[in-house]
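K.L.:
Everything below, folded, please.
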Amino acid sequence: MGVQRFLSSARLPISRLALPQPPTHVLPPRVLRSVASLRAYSSGIVSSPYNDVHIPEISVTQYLFDAQEPYADKTALVDGISGHSLTHGEFREQCHRLGSALTRLGVTKGDVVGLVSPNCPEFAVTFYGVAAIGAVNTTVSSAYLADGIATQLFNSGASVVVAHKGVLPAVREACEACPDVRHIIVIHAAPEDEQAGLLSYQTLLKDDGKAFPQTVQIDPREDMVVLPYSSGTTGLPKGVMLTHYNLVANMQQLQHEDISTLNNTGDKQEVFLGILPYFHIYGMVPCMGMSLVSGSKTVTLPFLKPELFVKTMEKYKITYLHTVPPILDFLASSDMVKPELLAPTHSVLCGAAPIGTTLITDLLKKFGDGIYFQEGYGMTEASPVTHVTPRTKFVMGSTGVSIPNTLTKIVDLNTGKTLQPDGGEGELCVKGPQVMKGYYKNEEATRATIDPEGWLHTGDIARMDQDNNVFIVDRLKELIKVKGLQVAPAELEDLIRQLPDVTDVGVVGMPVDRASGEAPRAFVVLSSGSQLSLKAIEDFVEGKVPPHKKLAGGLEYVEAIPRSPTGKILRRELKAMALSRLAQ
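P.N.:
Below you'll find the model as predicted:
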């Protein structure tokens, strides 16, 4: 066991601190495989220090089901609330049965199925059952209210929705605004749900499987498997087209022997805690996907409550723990968490938002070096992982080096030139097989994010040291990170503008605490003589958005919103103004 980390701004890192430190090199010798790679390095384009991995040209479900074969009799998923479990073999069978039932409902290749559910074994079965018949998942946050659900279902063109009974009221309201939705399938449906014309998920699982489309042809590089929504570097949420090849690539990359700490050989079986939301790309691929493809066991929890978290950790002896900064803060600072709670845990990984060195130090002080703490970097548009810290050299504050098959460069913001390692700060750009196909029905946004040479422009300002470790310095993009979740200022601004008497509005992220990171703060300009109160604005927003998008950072009136000559909101000026007032 060792101590390593896994960070991200939708992003992910790695290193075993207990190991002796080898001599450092500007570029490890094994990367220098050819004159071409030397030329690439001299141009500032940096390859991964890890050997490339083979990426099979198959669907993600074939990839998964083939990998599960040796583990068919081992437990794959456990519902942390009910205790109900599935083996890997039962999981594959249920995916097959659900795929057959969906086919009988008219779902065919390319159709979009909305999936609105907290974490549970049924989420994973639905995701891969939909993928197995060539259909596309669009995963929706179960914290969304009806408006947010409707927006994603409508934009994605979903024709069927699978919803957990706990979110059914919001889903039913949302579907009233989505005429293309033909069926709502309810996980753990009650008798009255079926009487209301809704379909029972558990009833569909009794299908005999005979309608499963055995001959469906999937083009891994072109066919989508999932359409999650991300705000990208700015603006409103957009559908991220991730293909079968994208997901297979990222899971292959993460299983590289110099990265993965998973060990399911013999009688050993890793145990994951499925607490990070599966609708989010971090929960979807590194957590749910990697657990299944590696033959591990995952205990799912639908929500994070401290007592339940601790009780589940103790009962199931979690060996491999994915976290986000709020969970790390809880582990490091809560009296409920004793050092022995992580005794069975050999690896702790953190992603989705940056973590400060203070939190890392507190964590290691409490739990020692018996844990391998992993940190890294990625984003939804990269399926999601692009960087992890090297196992042999942990660098505090770094998001690591590029993973196999992945190129990195830092681009000067003023000149557009690629900087050499240790050559200053610029925008982080990456290229690899995990990079998305593009934004759904949004070519303009795609062109703004992926350039003609295939480089994904992340919107993060970073620097790279001589060992090719990447350090995230700031965000060029405007996104606000709240407990690892994205909040697009433009989305809140558009919402607030719906109110009468609001003539202009600007939203920025304000620092709150090390667990939450930031929270949205709105600056509002009212028309002359308006009586609209701050409380009325706050209540209006609160009734329209999920908890992480509420104006927890504050709300204030201003005479004008600072803008550039082209009309762009100068968010840094707004933020500086607010910080100055708070300091006074």
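K.L.:
going forward, measure contacts between C-alpha atoms and count neighbours the same way
P.N.:
OK.
K.L.:
which residues in the stretch 351-500 of the chain form strands?
P.N.:
372-378, 385-388, 401-402, 407-411, 418-419, 426-431, 438-439, 456-464, 470-475, 480-482, 485-487 (DSSP state E, counting those that start in this stretch).
K.L.:
From Leu476, how far out is the closest residue to Ile472 other than its chain neighbours?
P.N.:
Once flanking residues are discounted, Ile472 sits nearest to Ala462: 4.4 Å by Cα to Cα, 6 or more residues apart in numbering. Between Ala462 and Leu476 the computed distance is 10 Å (Cα to Cα, to the nearest Å).
K.L.:
How about Thr300?
P.N.:
Counting by Cα to Cα, the gap from Thr300 to Leu476 is 35 Å.
K.L.:
quick one: which of these two has more around it?
P.N.:
Legend: neighbour count by other Cα atoms under 10 Å for Thr300 and Leu476, higher for Thr300 (26 against 17).
K.L.:
Apart from its neighbours in sequence, what residue is nearest that one?
P.N.:
Using Cα to Cα, 6+ apart and skipping the chain neighbours, the partner closest in space to Thr300 is Gly274 (4.2 Å).
K.L.:
and the one you found, how far is that from Val512?
P.N.:
27 Å.
K.L.:
more neighbours, those two?
P.N.:
Higher neighbour count among Gly274 and Val512: Gly274, with 29 against 14, using other Cα under 10 Å.
K.L.:
before we go on, could you also do this sequence so I can check it against the first one:
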Amino acid sequence: MRDDERVLYGPRDDQPLPDIPLGHFILERLKQYGDKIAQIYVDSDETYTFSDLVTRAVSVAEELHDRGVQPGDVIAVITKMSSDFTPLLVGGLLVGAVTAPLSPSFDNRVMTALLKIYQPKYIFCDPNFATAVEQVIPHLDSHPELLQFGRWSAWDEFIQRRSSPNYNPMEIPSFWEREAIIMCSSGTTGFPKGVILTHKSILAQMIVAIGPHVELMRSDDTVLQLSPIFWISGLFQQLLPLVSGATVVILSSFSADKILKTIQEYKVTELFVSPNLAVMLAKTPSCNQYDLSTLRFIMCSSTTMSGKSQAMVETALNSRLSQWYATTEAIMVLGHTSRDQVKKGSSGRLQPRVKAKVVDLTTGKCVGPMVWGELCISSPWLTKGYYGNSKAMVDDQGWFHTGDMVYYDEDECFYVVDRISDIIKYKDKQISPSEIEELLMQHPGVKDAAVMGFKCKVDHDECLLTAVIRKLGSNVTEKQLVEYLASNMEEHKWLKGGVIFMESIPRTPTGKIQRHILREQINQGKKESRTTA
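P.N.:
Now for the predicted structure:
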């Protein structure tokens, strides 16, 4: 629904929010599902029931309380996919602590800067990351204690103590707007920021996601999680099963065949993947050798996918695919519900309780259907801001400007074009690199591609250059790719800047191209070639 001012509204949702802190709500839901299997960690061969998670979470909460952790204290967690993360997260929430997951892949500079902002009381990490973390601790004013996950360590005091069978969570004052979790932004354009998720914002999102309108997850579902817990997608793949009663199967490392085998072996019903990974699975030669009949729903987010690729994936995996749009700051914004007729290539409609507008980049005025503009959002689960940064995240009217170029059709289905900062301008044209990358990925000799704009020597406009990873055994040439694109796209989208073949293209763990890093690599390569010429 949209009003006369072209502001669009998601469906009304009158489900009341529970008037309890987030940790209390999760604990109550965990108790409802008892001995049903909650989590299966394939790589470490660990299985936990919902009752196991209750015992482990309460044990952690009691130990944190005994160690003097207070509401508002920050607990940093550096792990990719440890089975100890869930009890630490829930246990921390039960005492009002703020959990801050961090990527183990952050270099010393990024890790130090973020931890200086967070000033955690404790840092928990996998043993193989301990040495790197120890180098950071002397730079922190909070002098945190470092605890390593795993047996025969101080972590045993948290996870193996005898928890009280009549545990009552402590009262947490003013919990609605209190920080619950700090998640890192994707860092696609530069330095990641700590995004604050409050008790209210997470509760509101979870209630809608498992409610009757969206029904993203049911108690009879088996969900396959591939995304690490330090990204918003991985966090909610952990949280939603806890409150919906679904079983989550977790892979910490994977290949296409390993994913397909896991779907078959564990009878997975829901798969959450990036578009790039979905296409890779569909193109895997052995795909049709696996029984994927239980798979009923594939959810893709993080980057765009064309209608053609979406149809190809649905055919290959014999499952319905729904594209969603989410950001760390606004969580889930757009998507198709379980009953929607999916429009290929679309990221769906506004979710319940969300309102949005698409504004012209020059005038700031709202535009109508089929016109490109920036997506601006307002919702109950819009995040509080960036930790340690007093700068307002929203404008003076309460709108969050996403930085994403989108448009919507007459049915109010949205289509994501690209990041505004990634849009390439050539003469009077605006070019989406994602559209060209999508076409290049369909070439039989291309494994991955990233398109950039570089200044042309002749007319000083931006010319398109692409970085390409060849498929194994492929000998595709620059000339072939340039001609391929020229025969399939308008002239202003041709690769007039040429093709560079690379061994890898920098991406975030959720599949987004890190264009600022790629640009540095390409510029460095040009300098080196001039030096050696």
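K.L.:
what TM-score do we get after superposing?
P.N.:
Remark: TM-score between the superposed chains equals 0.78 [TM-score structural alignment, normalised by the length of the second structure]; 456 aligned residues with a Cα RMSD of 3.2 Å.
K.L.:
if we can go back for a sec, return the most buried member of the strands of the stretch 351-500 of the first structure.
P.N.:
strand 385-388 (a mean of 32; mean count of other Cα atoms under 10 Å).
K.L.:
Can you tell me how far Ser48 of the first structure is from Leu262 of the first structure?
P.N.:
Note on Ser48 of the first structure: its distance to Leu262 of the first structure, by Cα to Cα, is 21 Å.
K.L.:
What of Leu64 of the first structure?
P.N.:
Counting by Cα to Cα, the gap from Leu64 of the first structure to Leu262 of the first structure is 16 Å.
K.L.:
now Lys238 of the first structure
P.N.:
Using Cα to Cα, Lys238 of the first structure is found at 33 Å from Leu262 of the first structure.
K.L.:
returning to that earlier point: could you tell me which residues make contact with the residue nearest to Ile472 of the first structure?
P.N.:
Ile410, Glu425, Gly426, Glu427, Leu428, Val470, Phe471, Ile472, Val473, Asp474 (Cα atoms under 8 Å, 6 or more residues apart in numbering).
K.L.:
May I see those residues arranged in CSV, with distance to Pro70 of the first structure as well?
P.N.:
Shown next, in CSV, are the contacts of Ala462 of the first structure (distance: Cα to Cα, whole Å):
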residue, distance to Pro70 of the first structure
Ile410, 42
Glu425, 47
Gly426, 46
Glu427, 43
Leu428, 40
Val470, 37
Phe471, 39
Ile472, 40
Val473, 44
Asp474, 44
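K.L.:
out of these, who's nearest Ser82 of the first structure?
P.N.:
Checking the contacts of Ala462 of the first structure against Ser82 of the first structure with Cα to Cα, the nearest one is Ile472 at 40.8 Å.
K.L.:
In the second structure, what residue corresponds to the closest one?
P.N.:
When the second structure is aligned by TM-score structural alignment, Ile472 of the first structure is paired with Val416.
K.L.:
what sits against the residue positioned nearest the centre of the second structure?
P.N.:
Computing the C-alpha centroid of the second structure and ranking residues by Cα atoms, centre = their mean puts Ser233 first, at 3.4 Å. Residues near Ser233 of the second structure by Cα under 8 Å, 6+ apart: Ser227.
K.L.:
Doesn't it lie inside a strand?
P.N.:
No. With DSSP: H, G, I helix; E, B strand; the rest coil as the criterion, Ser233 of the second structure is located in helix rather than a strand.
K.L.:
gap between the equivalent of it over in the first structure and Cys95 of the first structure?
P.N.:
Alignment note (TM-score structural alignment): Ser233 of the second structure maps to Tyr282 of the first structure. Computed as Cα to Cα, the Tyr282 of the first structure to Cys95 of the first structure distance reads 22 Å.
K.L.:
Looking at the alignment, what corresponds to Ser301 of the second structure in the first structure?
P.N.:
In the first structure, Ser301 of the second structure lines up with Gly351, judged by TM-score structural alignment.
K.L.:
same question, Ser59 of the second structure
P.N.:
Under the alignment (TM-score structural alignment), Ser59 of the second structure pairs with Arg97 of the first structure.
K.L.:
now its match, nearest residue through space, not along the chain?
P.N.:
Gly209 (4.6 Å).
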